[in-house]
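K.L.:
Show me the folded form of this:
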Amino acid sequence: MRKCENITVPQSTIFTWRLGVKSSPEKPRWIIVGFQTEKDNNQLKNPAIFDNVNVSNMHVTLNETRYPAIDYNISFIKQQLSRVYGDPAAFRSKFFHMDELVSNPNITASDNKDLYPLFVFDVSKQSERLKTSVTDIKVKVHFNVNEPADTQAFALVISDKMLSFHQTERR
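P.N.:
Below is the predicted model of the structure:
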């Protein structure tokens, strides 16, 4: 199951976004976050391109369990982007069950920084307690500078939907 949400980002250096509450049949496995500035209803800008918006750190919490456990420590200016570049590659490999060499889209680190700076969170390894309860999802972002006006955040939540089948008696 996939669900995309978006919100206008306030002009601030810290942004907390509560994505929502997932009921127990839906367990989040991946959360992908991206930002776009001044692209909503603008035919002159390509909506397939995302903006790096000077993020310095970001994490997701599922019922107070933090992903990733350690800070990103990103600097787009200093080219410190290895996790921003590596996490989407790991996602492609794990999600499609393919070797990274086969699933590699040949996007350079520079293209990733300038065109596709997507933040991918693997939340698939959850404690048993989270797997049987309602899941509260929050995204917390730190920016180096206040965000420009008209910046939108997008979050795609990819979940497993647990289905149960009950066998009925035949008469």
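K.L.:
make it CA atoms for all contacts and neighbour counts henceforth
P.N.:
Noted.
K.L.:
which element is the residue nearest the centre of the chain on?
P.N.:
Geometric centre of the chain, nearest residue: residue 32, 2.0 Å, by Cα atoms, centre = their mean. Per DSSP states H and E, residue 32 falls inside strand 26-37.
K.L.:
Show me what that strand is packed up against.
P.N.:
Other helices and strands packing on strand 26-37, by 3 or more Cα pairs under 8 Å, 6 or more residues apart in numbering; DSSP states H and E, are strand 119-122, strand 151-161.
K.L.:
picking up where we left off before, wait, the residue nearest to the centre of the chain touches residue 123, no?
P.N.:
No. Counting by Cα atoms under 8 Å, residue 32 does not reach residue 123; the two are 10.5 Å apart.
K.L.:
Now the second one, please; I'll put the structures next to each other:
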Amino acid sequence: MLRSRIDLNCYRNTTTGGTKIAVLDIDKIEWHVPHISVNDEIRLKLLKTLNSNKSICIPFRKWELFELPSLRKTKTDVCPIKTSTNLEKPRYVIVAFQTARKDSVTADASTFDHASITNLKLHLNADSFPYDNMNFQINENKYAAAYRMYASFQSIYYNKSDQPLLSYEKFKECALYVIDCANQKEEVKSSIVDVKLER
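P.N.:
From the prediction side, this is the model:
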């Protein structure tokens, strides 16, 4: 669970003056983990696999949050995000921008700014995702590619075909840029992956 270090970023105060401070305490967290039961035939096959001492690859999901304090006042910028192992290289990267919302009681921290982004590119060592420039012009309502990447994330990642939470019009007010880098060359050898974001 990712949560802000202080309570001011977890709620919005809409009272007149906006001076009241609230304290949020989490008393209980329930973790629902799906359990799979197999019939006896499959159970025997699984026990044989376990007894053979073969390594079993278990996929996992891990969410990480990286925060950059500010963007440079240049047209393009390359931000180093992290260095990870080949096993933990990212499959999806979600990028969001905010201005003047941190540690403010009256600001809505659940909305994001499009920041007039014209292009986003993720670099994993020598590979770039997406390969071509995106050429967004959100102020001129030319952001169909950004919305398509956002809308397809829910159906791919969660295996749901429902409508995305943000409509095309609402996306302009609360832009979430999703970069799909799941189709990567798989390497058997362990290596280091350098993750950089170019805007």
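K.L.:
coming back round to it: skip the chain neighbours and tell me the closest residue to the residue nearest to the centre of the first structure.
P.N.:
Excluding the flanking residues, the one nearest residue 32 of the first structure by Cα to Cα, 6 or more residues apart in numbering is residue 120, at 4.5 Å.
K.L.:
Now which residue in the second structure aligns to that neighbour?
P.N.:
The pairwise alignment with the second structure assigns residue 120 of the first structure to residue 178, based on TM-score structural alignment.
K.L.:
From residue 85 of the first structure, how far off is the residue nearest to the centre of the first structure?
P.N.:
13 Å (Cα to Cα, to the nearest Å).
K.L.:
Ok, residue 135 of the first structure next?
P.N.:
For residue 135 of the first structure, the distance to residue 85 of the first structure - Cα to Cα - is 28 Å.
K.L.:
Same question for residue 151 of the first structure.
P.N.:
From residue 151 of the first structure to residue 85 of the first structure the distance is 22 Å (Cα to Cα).
K.L.:
And for residue 123 of the first structure?
P.N.:
18 Å.
K.L.:
related to what we said a few turns ago, now do the same contact list for the match of residue 120 of the first structure.
P.N.:
Residue 178 of the second structure makes contact with 92, 93, 94, 95, 146, 149, 150, 153 under the criterion Cα atoms under 8 Å, 6 or more residues apart in numbering.
K.L.:
And residue 79 of the second structure, by the same measure?
P.N.:
So residue 79 of the second structure contacts 196, 197, 198 (Cα under 8 Å, 6+ apart).
K.L.:
Now, of those, which are buried?
P.N.:
196, 197 (16 or more other Cα atoms under 10 Å).
K.L.:
for the biggest helix by length in the second structure, which positions count as buried?
P.N.:
For the second structure, the helix with the greatest residue count under DSSP state H is helix 144-157. Within helix 144-157 of the second structure, the residues that count as buried by 16+ other Cα under 10 Å are 146, 147, 150, 151, 152, 153, 154.
K.L.:
contact partners of the helix or strand that it is followed by?
P.N.:
Counting by DSSP H and E, the next helix or strand C-terminal to helix 144-157 of the second structure is helix 168-173. The contact list for helix 168-173 of the second structure (Cα under 8 Å, 6+ apart) reads 111, 112, 113, 114, 138, 141, 147.
K.L.:
residue ranges for the strands of the second structure, please.
P.N.:
78-85, 92-95, 121-124, 127-129, 177-180, 192-198 (DSSP state E).
K.L.:
so where in the first structure does the first one end up aligned?
P.N.:
Here strand 78-85 of the second structure aligns to the first structure at residues 16-23, judged by TM-score structural alignment.
K.L.:
buried residues in that stretch?
P.N.:
Quick answer for stretch 16-23 of the first structure (16+ other Cα under 10 Å): 17, 19.
K.L.:
cool, and stretch 8-17 of the first structure?
P.N.:
9, 10, 14, 15, 17.
K.L.:
Just confirm residue 121 of the second structure contacts residue 146, I think it does.
P.N.:
No. Residue 121 of the second structure is beyond contact range of residue 146, at 11.8 Å (criterion: Cα under 8 Å).
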